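>>> What would the 3D arrangement of this be:
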Amino acid sequence: MNQTPPATTRSRLLALIVLCAGFLMIVLDQNIVNVALPTIQSDLGFSQADLAWVVNAYLIAFGGLLLLAGRLGDLIGRKRVFLVGLAVFTAASLWCGMATSQDMLIIARFVQGVGGAVSSAVILGMIVTLFPEPRLQAKAIGAYSFVGAGGASIGLLAGGVLTQAISWHWIFFVNLPVGIAVAALGARLLKADRGIGLGKGADVAGALLITAALMIGVYTLLKTSDYGWGSAHTIGFGATALVLLAMFIARQARAKNPLLPLRIFRSRNLSGANLVLALMLAGMVGHLFLGSLYLQRVLGYNPLEIGLAFLPVAVIIGFLSLSASPRLNTRFGERAVLVPSLVCIIAGLALLARAPADGHYLTDVLPALVLLGIGGGLAFPALVTLAMSGATPSDSGLASGVVNVTQQVGGSIGLAVLATLATSRTNDLLADQKGTAEALIGGYHLAFATASAVVAIGAVLALILLRTERATVPGSAPDDQSLPTGDGDGAVTVVNE
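Next up is the predicted model:
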């Protein structure tokens, strides 16, 4: 039996730590800002409507460039793309922290979103290429999943601490030493890759179409809370995004060197896992956003208390993603782990849909958060592994970008729909002369119940669409005896000798 040399194992572990550290910085930044928004509004004189652009400017750039950045990693080298994105993100963080005006902060946040998209889009592709062995890949994806799912809760806590203890500027300044250290270590520890060359997919027109479509689509979703789903603004911009997307797909079907080869969607797991992931995040995103509002506006929690309240979710996700999830996925297969995990998420959201106006954290909130932590800690790694199992090594950056776009768009759609439902229900109850707390609770209950139903649809589709490519059972060959072979979809399937 051939063992991986210790030096190689150590170098790959260090590379994984560097990649996860860079990803954690980006995930934290996406959430840390939310806690500081009231302070930023007061300091820079934002109106309520303009304040949203502190978040929206980042999300539009981030969501719009993920797919393009992922493909660029395949073409010109993922290490190069990762380091360039990291440099842009770190420099933009300094710019954000030094902002003294509204325009300066919004522009800096847009540039920060560009850097975040470019660097994060290739991370997952680098991880699966770095760890081709099923057992080690499961552990590596578990670490990635912890950063992605648990980082949001940690961001709330960090945002509360920095904003209250120092100032809002430090939620951006804290990225500087981390970004510089990750870039320095990444340049040294990450293996250089040349990519397959721009000649294999330099589709400039396709890049412009998909970037414009995603940016306009994300913008449309973010503004539905201001204009409504049936407004001319939403319909007009939404239709524009769909037309651009249709033009992009048509071009990819006939282009000699497409930016997004449509053949990758022939993989049942890649297509199905991304669909289920979108539904899971569309439902689960509400536990953080609406849960924070419930704790703040109904139970009277301050930012630091909100961060501490969600800390158990991060702890549970961390333990399961890093320890239990790789073992369970390797032993039973990702699909067998995924479905019960989604059931936990459904149950957790259903419990939040019953939280009362005079609720208590230990009895009305914590049990739901525990279920959500268990579900998220097990479901996210399983879905990511299934999605990436349908990509060839030369397409892993693209598949990574697709997974990231799925997360961004699924979360954005879910947040837009759930926030609109909650606001509409609350306004109706206020119009019926209900008390403020009762009206807020009514809106949150409807949103959480809807979220639970959305994840339930995802669980049904998981049963129908997904299949486990591999599973290690007692008596099977070890990881290093597994050989990659090509399947009919161009994907890599692992079989045992």
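
>>> going forward, measure contacts and count neighbours with C-alpha atoms only.
OK.

>>> Let's check: the centremost residue of the chain is which one?
The centroid of the chain falls nearest to Gln407 when counting by CA atoms, centre = their mean (4.4 Å).

>>> which other helices and strands contact the lengthiest helix in the chain?
In terms of residue count, the longest helix belonging to the chain (DSSP state H) is helix 6-44. Using 3 or more CA pairs under 8 Å, 6 or more residues apart in numbering; DSSP states H and E, the elements in contact with helix 6-44 are helix 48-76, helix 102-120, helix 123-130, helix 134-165, helix 170-173, helix 175-189.

>>> Could you export those helices as JSON lines, including mean neighbour count?
JSON lines is the format used below for those (neighbours: other CA atoms under 10 Å):
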{"stretch": "helix 48-76", "mean neighbour count": "24"}
{"stretch": "helix 102-120", "mean neighbour count": "25"}
{"stretch": "helix 123-130", "mean neighbour count": "24"}
{"stretch": "helix 134-165", "mean neighbour count": "24"}
{"stretch": "helix 170-173", "mean neighbour count": "21"}
{"stretch": "helix 175-189", "mean neighbour count": "18"}
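
>>> nearest to Arg335, of those helices?
The closest of the helices and strands packed on helix 6-44 to Arg335 is helix 134-165. By CA to CA, the value is 13.4 Å.

>>> just how off-centre is that closest one within its chain?
Relative to its parent chain, helix 134-165 has a centroid offset of 11 Å by CA atoms, centre = their mean, to the nearest Å.

>>> Packing partners of that helix?
Helices and strands touching helix 134-165, as assessed by 3+ CA pairs under 8 Å, 6+ apart, comprise helix 6-44, helix 123-130, helix 170-173, helix 303-309, helix 311-319, helix 325-332, helix 366-388.

>>> Pick the most deeply packed of the ones you listed.
Scoring the helices and strands packed on helix 134-165 by mean neighbour count under mean count of other CA atoms under 10 Å gives helix 366-388 as the most buried, with a mean of 26.

>>> One more, so I can put them side by side:
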Amino acid sequence: MSSSLRARPQTRWWALVVLSLTQLVVVLDGTIVNIALPRAQAALDLSDVQRQWVVTAYALAFGALLLLGGRIADFIGRKRAFLIGMLGFGAASLYGGLAQQGWELVLARGLQGVFAALLAPAALALLTVTFPTGRERNTAFAVFGTVAGTGAAIGMLLGGVLTEFADWRWCLLVNLVFVVIGVAGGAIVLTESAAEGSKRLDIAGALSVTLGLGSLVYGFSLAEGGWAQPLTIGFLVLGGVLLGLFVWVESRVAHPLLPLRVVADRVRGGAFLIQGVAGAIMIGATVYLTFHLQFVLGMGALQAGLASLPLPIATMVLAPIATKLLPVIGPRPMLVVGPLIAAVGLFTLSGITPDGAYVVQIAPALVLLGIGMGFVFIPLQNLALSGVAPHDAGVASAVANSAMQIGGSIGLSVFTAVYAAAVGGHAQTEVGPERLTDAYGWTFIAASIFMVAASVIAATMVRGSKSELLPSLGEAVPSAH
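Below is the predicted model:
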């Protein structure tokens, strides 16, 4: 399938700017409220459970609905889905910024996730058809991947600035600026593309995967109170059964929500798994870094945001280097070594102490984490979509995004359970700085184990020559299924 953007090369780079801006807003919204949570909790009288759901509601709705959103984008047109998603995201952000009660804020965050689930796969699919081959595609995906990799940390910085100098509500209202730019720019520089063939939606598949992912994430969120609780076990089992049902349905329906060929490929499946682990770290583990900076080291919102800067700066500095290395060494070495570097950074963070100096205990660890995640994100977006037929571009990009968001939701829940076990179930205000720091340290150890697992996944699943793994480095993306 062709896009008229290829007939107007001068517009494709502006399209990259618009689409990267979209990626930034949906990723940073996973973390921008983190630093503002203490003030939002006080202003709206949120319970600790509601506080966690301010983060989880967004990631859960986003991740659970991405497959459906990707298919809808394929059918109604990716540009149309992009614009609808942008406008809906803006409306939900406005509602959240004006929320007067805790449940309203949680609901608004869920609605943001719903529209992000339409917006994000449309953006990535548009990027795929706009840059279908060669060096330009490699550069475009490197930019997009860098934005994806740094968006979470940028969200913490921006959240700190807005909370310190304006109000926590601006962590939601600032999205209106992105929406105006995105809608105006998208209307001008993006060209419509849509999948060919049947436009029937797989309702059974949509229900089973959405309820399955929701049950799974909710089960993990209940693990904070104990893994052996009946509700925790029940929802985890229900989630597994529903996802099994989803696979069964997809193997039998004529027009599946997720054609199994998209995930059955070993290399692409490995990329999706690594994407999930990356989401667990960038969405889940960074929350506890924020808590340590504010609750233990006593930093204000702005100072805590600035203190997170070494992570995105390291990733952005590495990005052009990794981009040049990609055609030379291929994605596999990056995806094996990158997670190990990130694991070293996270393990270093586990050694934090209540009186430790930031420049000694935290900044070097964040640099290592940023370098490692840079080696992960630069090849990952491209690899996850390599060889995907144009008809499946939207759903494949949805899986890539869904993996990161669901990984973030599950990661946050697992790390919260590790933290809760370390503090013995006590509230944060009831625990001294030594025990609090020790609990944060255990979450970083768990996160480092996640990254080692990502390296193993890359070593065992991402196999093949450079041309086989990334045909887009010099060839057209194959259209055969």
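
>>> What's the average distance for the longest helix of the first structure when superposed on the second structure?
Aligned to the second structure and superposed, helix 6-44 of the first structure gives a mean residue distance of 1.9 Å (mean CA distance after the TM-score superposition for the first structure).

>>> before we move on, what about stretch 245-254 of the first structure?
Mean for stretch 245-254 of the first structure is 1.1 Å (mean CA distance after the TM-score superposition for the first structure).

>>> quick one: that stretch aligns where in the second structure?
Here stretch 245-254 of the first structure aligns to the second structure at residues 243-252, judged by TM-score structural alignment.

>>> Over to stretch 328-335 of the first structure?
Aligned by TM-score structural alignment, stretch 328-335 of the first structure falls on residues 325-332 of the second structure.

>>> try stretch 207-215 of the first structure
Mapped onto the second structure using TM-score structural alignment, stretch 207-215 of the first structure covers residues 206-214.

>>> distance of Leu37 of the second structure from Gly160 of the second structure?
Distance, Leu37 of the second structure to Gly160 of the second structure, using CA to CA, to the nearest Å: 11 Å.

>>> again, but for Ile76 of the second structure
Ile76 of the second structure sits 38 Å away from Gly160 of the second structure when distances are taken as CA to CA.

>>> Could you do Met86 of the second structure as well?
To Gly160 of the second structure, Met86 of the second structure is 24 Å away according to CA to CA.

>>> circling back: so which of the helices and strands packed on helix 6-44 of the first structure is nearest Ile235 of the first structure?
helix 48-76 (18.0 Å).

>>> tell me the SS of Val494 of the first structure?
For Val494 of the first structure, the assignment made with DSSP: H, G, I helix; E, B strand; the rest coil gives strand.

>>> Around it, how many other residues sit close by?
20 (other CA atoms under 10 Å).

>>> Which residues are in contact with the closest residue in space to it that isn't next to it in sequence?
In space, and not counting its chain neighbours, Val494 of the first structure is closest to Pro484: 4.9 Å by CA to CA, 6 or more residues apart in numbering. Residues in contact with Pro484 of the first structure (CA atoms under 8 Å, 6 or more residues apart in numbering) are Val492, Thr493, Val494, Val495.

>>> Repeat that for Gly458 of the first structure.
Applying CA under 8 Å, 6+ apart to Gly458 of the first structure gives the contacts Leu275, Val276, Leu277, Leu279, Met280, Leu342.

>>> Likewise for Phe82 of the first structure?
By CA under 8 Å, 6+ apart, the neighbours of Phe82 of the first structure are Gly73, Val118, Ser119, Ser120, Val122, Ile123.

>>> From Gly73 of the first structure, how far off is it?
According to CA to CA, Phe82 of the first structure stands 8 Å off from Gly73 of the first structure.

>>> Kindly point out which residues are neighbours of both of those two.
Listed as contacting both Phe82 of the first structure and Gly73 by CA under 8 Å, 6+ apart are Val122.

>>> Going by the alignment, the residue nearest to the centre of the first structure corresponds to which residue in the second structure?
Counting by TM-score structural alignment, Gln407 of the first structure lines up with Met404 in the second structure.

>>> wait, doesn't that match sit right on Ala278?
Yes. Using CA atoms under 8 Å, Met404 of the second structure is in contact with Ala278, at 6.6 Å.

>>> coming back round to it: is it correct that the residue nearest to the centre of the first structure is in contact with Leu277?
Yes. Counting by CA under 8 Å, Gln407 of the first structure does reach Leu277; the two are 7.0 Å apart.
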